[in-house]
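Colleague: quick one: sequence plus predicted model below, questions after.
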Amino acid sequence: MTERIDGHTILIGLMAYPIRHSMSPTMHNNAFAKLGLNYAYLAFEVTNDTLPAAIQSIRTLDMRGSNISMPNKQKVIPLLDKLDPAAEMIGAVNTIVNDDGILTGYTTDGIGFMKSLDDEGINIRGHKMILAGAGGAGTAIAVQAALDGVTEMSIFNQHDDSWENAKRNVALLNEKTNCKATLHELENRDDLKAEIADSFIYTDATGVGMKPLEDETLVTDPSWFRKDLVVFDTVYAPRTTKLMKVAEQAGVEHVFNGLGMMLEQGAAAFKLWTGKEMPVDYIRQILFDDKH
């Protein structure tokens, strides 16, 4: 790293809170080094309160851009100059590109989700999905999965600040895609159990399972799962979440964390910043072999 940084190095950021656990700096900096690109990627702990100043710093420091993660994916939109059509439809941004002071917001989370399943030989198109969560990542997953051919989706969400966004997501899918979407209360445990029993994949796009909720899971009973169900947790730190442990107890054959999704969404962002393809196989080996 020190051999690559000089007076011409271009900075790219990651703005979220908490974020010190992120694998994104490892991913992007290794990819830059592999391709001989003079960029550096750093993580910054940024909350909703400090977000406006942080976004302005992209312009001030002439950064190439930044990734955006929880809790800033929706709050960042009014601070940008333009939105990619997909980001506008989804209402969330996870990637910012700076073109001469003009900041454009993109979303690559949904692309990463679908591509990571394809990488594992799992095709959810034509099937029913249960999706917990309607935040930035959950919304991106819902829209991309529906556009790519998931035919039915049951979205579960708590009655909190994101309930209205969950309602919006369901209406959007029913209006703009061929996917039949329904909204359910996450507090209704019997409903959740019944819907999981009738689905092809259960996806958790909430923050449950990562710090400070690493000892929690929305599904605690292994009997809710069957062996041929696909269980996907968007959390990747810890590598094996409480949800994944419950699924493994149930003998579920296809259980995934969010590492593959993180890799593929990162590859999409990498291309937006550099115009080049990330060396995905090389980076996958580094990320999956890194046990820290």
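Modeller: Now that the structure is in, tell me what you want to look at.
Colleague: going by C-alpha atoms from here, please, whenever you check contacts or count neighbours.
Modeller: Noted.
Colleague: residues contacting residue 204?
Modeller: Taking Cα atoms under 8 Å, 6 or more residues apart in numbering as the definition of contact, the neighbours of residue 204 are 131-133, 232-234.
Colleague: next one for the comparison:
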Amino acid sequence: MGKLFGLIGHPVGHSMSPSMHNDAFRLLNQEHHYHAFDVSEKDLEAAVTGIRALEISGFNVTIPHKVEVIKYLDEVDAEAKLIGAVNTVVNVSGRLIGYNTDGEGYLQSLLKTTGDQLHNMKVLVIGAGGAARAVYTVLSRYSVSELHIANRTKEKARHLATECNQRRIEGTVWSLEEAEEQLDLFDLIINTTSVGMSPRVAELPIQLDKLKADAVVSDLIYNPLKTKLLQEAEAKGATIINGVGMFVEQGALAFEKWTGTAPDRKHMEKVVLQQLGGL
């Protein structure tokens, strides 16, 4: 008999995780099933209690529960504590253990483009929310050359940099306007905000007037596949990376934690791209 896995969040109707994971189970001849559960904020505690009672073997956590769910878990691993959010939970003999695979998933997707040159890159992270914390934490751990952050409110960015810069990598906290003026300093620019996401596809998180032609521009957004930020960066000669790779990698890492087996990442990506109309 197969096991049940799932996703809790609100809303979840748009999620591609069920298709991606159920297809991965099928390819590995595993009789498991993954289901998306729409859980409102007021029902989160009851939902986690229900997950225990039903012996659901593992689940993903998405907006708006990634932070709040921590108080209902038995254990949270060190990196998830540092990030301050959980996106993956494993049920180990009734103990719910929380992890965050977003940061490592992003790093693995990024390395496919940069390779080991990432160690030598001067990086600018745009945004200071949960996604930024995951990306900033993992890039600090990886030891990039410089790690800067820009946000509308510098105080929030400063707080993130203080907490998540594990290796004390050199870097500055900028306003968005300051970062725009210094953009030619950076080898890698990463948008972790929702600016440019469908349906607000005409918006830019930062102006690219001073972007270096040989820079890499990464956007965590994957709908649309090519945001206005990526379109403009590509037109200036930059290498661009959308958010599909991170989505697939974080999902694959969760899959491995639940099942102990590695899914076919290329096939997972194909499933996601088909849903997004990119194939």
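Modeller: Received, thanks. All values derive from a computational prediction rather than experimental measurement.
Colleague: hmm, back to that, out of the contacts of residue 204 of the first structure, what pair is the most spread apart?
Modeller: Looking at those by Cα to Cα, the two members farthest from one another are 133 and 232, with 12.7 Å of separation.
Colleague: which of those two has more neighbours?
Modeller: residue 133 (26 against 23; other Cα atoms under 10 Å).
Colleague: just give me the match in the second structure for the more buried one.
Modeller: In the second structure, residue 133 of the first structure lines up with residue 127, judged by TM-score structural alignment.
Colleague: what's the counterpart of residue 244 of the first structure in the second structure?
Modeller: Under the alignment (TM-score structural alignment), residue 244 of the first structure pairs with residue 230 of the second structure.
Colleague: looking at this, that match is in a helix?
Modeller: Yes - counting by DSSP: H, G, I helix; E, B strand; the rest coil, residue 230 of the second structure is found in a helix.
Colleague: quick check, it in contact with residue 219.
Modeller: Yes - with contact taken as Cα atoms under 8 Å, residue 230 of the second structure and residue 219 are classed as touching, separated by 7.2 Å.
Colleague: joint contacts of those two?
Modeller: Counting by Cα under 8 Å, 6+ apart, the residues touching both residue 230 of the second structure and residue 219 are 241-242.
Colleague: those two: who's more crowded?
Modeller: For the pair residue 230 of the second structure and residue 219, the greater number of neighbours falls to residue 219 (27 against 23), based on other Cα under 10 Å.
Colleague: ok, now which ones touch the more buried one?
Modeller: So, once contact is read as Cα under 8 Å, 6+ apart, residue 219 of the second structure ends up touching 190-192, 227, 229-230, 241-243.
Colleague: ok, now with 7 Å
Modeller: Neighbour list for residue 219 of the second structure: 190-192, 241-243 [criterion: Cα atoms under 7 Å, 6 or more residues apart in numbering].
Colleague: just the ones in strands from those residues, please.
Modeller: Using DSSP state E, the members of the contacts of residue 219 of the second structure that fall within strands are 190-191, 241.
Colleague: where exactly do the strands run in the second structure?
Modeller: Counting by DSSP E, one finds strands in the second structure at the ranges 4-9, 33-38, 58-61, 75-76, 88-92, 95-99, 122-126, 146-151, 173-175, 188-191, 216-219, 239-241.
Colleague: can you name the residues in contact with the fifth one?
Modeller: It refers to strand 88-92 of the second structure. Outside strand 88-92 of the second structure, the residues that touch it by Cα under 7 Å, 6+ apart are 57-61, 96-101, 254, 258.
Colleague: now the residues you listed in JSON lines, with neighbour count?
Modeller: Supplementary listing: these in JSON lines, determined by neighbours: other Cα atoms under 10 Å:
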{"residue": "57", "neighbour count": "21"}
{"residue": "58", "neighbour count": "26"}
{"residue": "59", "neighbour count": "26"}
{"residue": "60", "neighbour count": "25"}
{"residue": "61", "neighbour count": "24"}
{"residue": "96", "neighbour count": "22"}
{"residue": "97", "neighbour count": "19"}
{"residue": "98", "neighbour count": "30"}
{"residue": "99", "neighbour count": "24"}
{"residue": "100", "neighbour count": "28"}
{"residue": "101", "neighbour count": "25"}
{"residue": "254", "neighbour count": "26"}
{"residue": "258", "neighbour count": "19"}
